[in-house]
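**Student:** With the sequence up front, the predicted model follows.
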Amino acid sequence: MPAAESPSEIFDRALRRKRRDRAARAYESFVRDHMLEGISERLEGVNRRFRDVLDLGSFGGGFELPGASITRLDAGSIWAAGGTQGEEDQPHFPDASFDLIVSAGVLDSINDVPGALALARRALRPDGLFLGAFLGAGTLATLRACFMAAEADRPAARFHPQIDVRAGGDLLTRAGFALPVSDVETLSVRYASIFGLFRDLRGMAATNLLPGAPPLTRGTLARAAREFAERAGADGRTAERFEIVYLTGWAPDASQPKPAKRGSATASLLDALKPKPPEPR
């Protein structure tokens, strides 16, 4: 059953499902492919064999792991073919169902990110691994600036709130993950026009999902396109940024390393910071 809409929610759930299904007709996967490559690189450093995997927000798939059984969940009905359709911040699986959960490209458009991460931790077995990637703070900085200039008199809510890398780590801790790590990587893409960027965003299902957003007028669009073109380099193309935040966290287990107890240090920080006496000549 679809999740109930709430007036306090950030994103329009029905519109999100519609946009994801529309994107299936002309899916632009390069950002998610980049995320999956980063997730695979982080997996290479883990000396573990994962057998039961959840691809959380699967789009058209793309994530594969030899020897593993992969369950896929997506909010869109087309992407969920052969898997499970549902919202990532709603419960769908029993606790301790998986030993690895990956999520590429969806956490930035989920209404309840802390809830989604808490559900992911519960769905992991003890010492199970979560690897996530999403578009974070700083993404679409050029496009934001263009619309701020185009709508200087009456700016409209056209861009989603964004999560930075530090907040991402805090969210992992809040959800109960052990050994949380967050890091960020910048992907820069050059566009001949603002309309090429729009086409890619539609293909990623990454357009505006804020409820009640005013329609885009021809005048605003023309001014934004002009602002975008004025920021072009010598090659006639304008650079846009995609800031990819990666999250790594483990479901707690007694076998994991623990931080040292408070007061157990054998050296004093104050002594370490004192200036050393000059060496005798």
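**Tutor:** Ah, there it is.

**Student:** Could you use CA atoms for every contact and neighbour count after this?
**Tutor:** Will do.

**Student:** From the rest of the structure, what touches the longest helix along the chain?
**Tutor:** Across the chain, the longest stretch assigned as helix under DSSP state H is helix 30-44. Contacting residues not belonging to helix 30-44 are listed as 62-63, 102, 104-105, 131-134, 244, 246 [CA atoms under 8 Å, 6 or more residues apart in numbering].

**Student:** Adding distance to Arg158, write those out as TSV.
**Tutor:** TSV is the format used below for those (distance: CA to CA, whole Å):
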residue	distance to Arg158
Gly62	29
Phe63	31
Val102	28
Ala104	23
Gly105	19
Leu131	29
Gly132	25
Ala133	22
Phe134	19
Ile244	20
Tyr246	25
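
**Student:** a markdown table for these, including distance to Tyr191, secondary structure and neighbour count?
**Tutor:** Formatted as a markdown table, the contacts of helix 30-44 follow (distance: CA to CA, whole Å; DSSP: H, G, I helix; E, B strand; the rest coil; neighbours: other CA atoms under 10 Å):
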| residue | distance to Tyr191 | secondary structure | neighbour count |
| --- | --- | --- | --- |
| Gly62 | 25 | coil | 13 |
| Phe63 | 27 | coil | 20 |
| Val102 | 30 | strand | 23 |
| Ala104 | 23 | strand | 28 |
| Gly105 | 21 | coil | 25 |
| Leu131 | 30 | strand | 23 |
| Gly132 | 27 | strand | 25 |
| Ala133 | 23 | strand | 27 |
| Phe134 | 21 | strand | 25 |
| Ile244 | 19 | strand | 27 |
| Tyr246 | 25 | strand | 25 |
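
**Student:** Use this one as the comparison:
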Amino acid sequence: MVNKIFTNPAIVTAFPDVWRKLWPDAVFVDDSDVLALKEGAHDLVVHCLGLHWANDPVGQLIQCRRALQPDGLSLTLCFGGQTLHELRSVLGQAEIDVTGGLSPRVAPMGEIRDLGALLQRAGLALPVADSVQLKASYGSALNLMHDLRAMGETNAMTARLRKPTRRAVLLRAAELYMKTYGDNDGRIPATFEIITLTGWAPDASQPQPLRPGSAAARLADALGTHEKPLKD
């Protein structure tokens, strides 16, 4: 938990109207490759669920860090690797069953260990990565895909198949989805993993790691145990 009042927030998002209801006084910036953020102008920069579209994720975080005042907070929300894993699985199997081939249908999302490393590469201090999985319920896989299209989350990968997806593939995917993941009420789940990345703009007031060998007390004494040297 962060016990701090932020007075100059900036929100990086493709959907400013959604966030403006929650934070009307914030500066809103489109999540393009070059962020329209003023250097050192904000004590909080929130990057909202757009990092998976970025051509340069590290560059996005570096731009957020540069926009922060000393000891300002960078808060990034992004989709994790478990997002839509059910849909990815059934679309792949359906395409194999119908066409005998396989092409990428759902964009890959970063794993938490890899995304957490981006914070250090971006020069942010005190990095923390956390994850939560949310389950949405749908009447069918076709309803889910309709929602994803409405969200603008369709397949934009350069390696994707350029021809329209055959109807037989979609129907087979819907059948497999219900058979594999459907519940007793005839509905299907869709997983959305939200990863939260937090890091701070470096400042002299922040805790610093001690120099190796500078400890004033022994860990063995604190634990009440006997220290034994390791054998060669």
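**Tutor:** Yes, it's here. Note that the structure is a prediction, hence the values are computed from the model and not measured.

**Student:** quick one on the thing from earlier: and of the contacts of helix 30-44 of structure 1, the nearest to Asp21 of structure 1?
**Tutor:** Among the contacts of helix 30-44 of structure 1, Gly105 lies closest to Asp21 of structure 1 (CA to CA), at 15.1 Å.

**Student:** show me the contacts for the most centrally placed residue in structure 1.
**Tutor:** Central residue of structure 1 (CA atoms, centre = their mean): Phe134, 1.6 Å from the mean position. Counting by CA under 8 Å, 6+ apart, Phe134 of structure 1 makes contact with 35, 104-108, 244-246.

**Student:** which of those residues map to contacts in structure 2?
**Tutor:** On the basis of both residues aligned by TM-score structural alignment, their matches' CA atoms under 8 Å, what survives of those in structure 2 is 104-108, 244-246.

**Student:** Turn those residues into a markdown table, including distance to Ser264 of structure 1.
**Tutor:** A markdown table is the format used below for the kept ones among the contacts of Phe134 of structure 1 (distance: CA to CA, whole Å):
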| residue | distance to Ser264 of structure 1 |
| --- | --- |
| Ala104 | 40 |
| Gly105 | 41 |
| Val106 | 41 |
| Leu107 | 38 |
| Asp108 | 40 |
| Ile244 | 37 |
| Val245 | 34 |
| Tyr246 | 32 |
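
**Student:** Show me the strands in structure 2, by range?
**Tutor:** For structure 2, the strands defined by DSSP state E cover 9-12, 27-29, 42-48, 68-79, 125-138, 188-200.

**Student:** can I get the ones you listed in CSV with distance to Leu219 of structure 2?
**Tutor:** Compiled in CSV, the strands of structure 2 are given as follows (distance: least, CA to CA, whole Å):
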stretch, distance to Leu219 of structure 2
strand 9-12, 42
strand 27-29, 48
strand 42-48, 37
strand 68-79, 31
strand 125-138, 24
strand 188-200, 29
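
**Student:** Can you give me the end-to-end span of stretch 204-221 of structure 1?
**Tutor:** 20 Å (CA to CA, to the nearest Å).

**Student:** So for that stretch, what gets flagged as buried?
**Tutor:** Neighbour counts using 16 or more other CA atoms under 10 Å place 204-210, 220-221 of stretch 204-221 of structure 1 among the buried residues.

**Student:** Translate Ala222 of structure 1 into the numbering of structure 2.
**Tutor:** Counting by TM-score structural alignment, Ala222 of structure 1 lines up with Leu171 in structure 2.

**Student:** Identify the residues contacting its match.
**Tutor:** Here Leu171 of structure 2 is in contact with no residue (CA under 8 Å, 6+ apart).

**Student:** State the distance from it to Leu84 of structure 2.
**Tutor:** 18 Å.

**Student:** what's the answer for Ala222 of structure 2, then?
**Tutor:** For Ala222 of structure 2 relative to Leu84 of structure 2 (CA to CA), the value is 46 Å.

**Student:** between these two, which one's more packed in?
**Tutor:** More neighbours surround Leu84 than the other of Ala222 of structure 2 and Leu84, with 21 against 8 (other CA atoms under 10 Å).

**Student:** Is the more buried one in contact with Pro189, as I believe?
**Tutor:** No: counting by CA atoms under 8 Å, Leu84 of structure 2 sits too far from Pro189 to count as a contact (9.3 Å).

**Student:** which stretches of structure 1 form helices?
**Tutor:** Under DSSP H, structure 1 gives helices at 13-23, 30-44, 113-123, 141-150, 165-174, 194-203, 218-230, 269-273.

**Student:** With respect to Arg158 of structure 1, which of those lies nearest?
**Tutor:** Short answer: helix 141-150, nearest of the helices of structure 1 by CA to CA, at 8.5 Å.

**Student:** and that closest one, what other elements does it pack with?
**Tutor:** Here helix 141-150 of structure 1 touches helix 218-230, strand 238-250, going by 3 or more CA pairs under 8 Å, 6 or more residues apart in numbering; DSSP states H and E.

**Student:** Once you drop chain neighbours, what's closest to the residue nearest to the centre of structure 1?
**Tutor:** Gly105 (4.5 Å; CA to CA, 6 or more residues apart in numbering).

**Student:** The one you found pairs with which position in structure 2?
**Tutor:** In structure 2, Gly105 of structure 1 lands on Leu49 (TM-score structural alignment).

**Student:** cool, and Leu209 of structure 1?
**Tutor:** Per TM-score structural alignment, Leu209 of structure 1 is aligned with Ala156.

**Student:** Please name the residues that touch that match.
**Tutor:** Counting by CA under 8 Å, 6+ apart, Ala156 of structure 2 touches Ala107.

**Student:** Could you tell me how far Arg241 of structure 1 is located from Gly57 of structure 1?
**Tutor:** 22 Å.

**Student:** Repeat that for Glu227 of structure 1.
**Tutor:** 34 Å.

**Student:** ok, these two, which is more surrounded?
**Tutor:** Between Glu227 of structure 1 and Gly57, counted using other CA under 10 Å, the more crowded position is Gly57 (25 against 20).

**Student:** Alright, that wraps it up for me.
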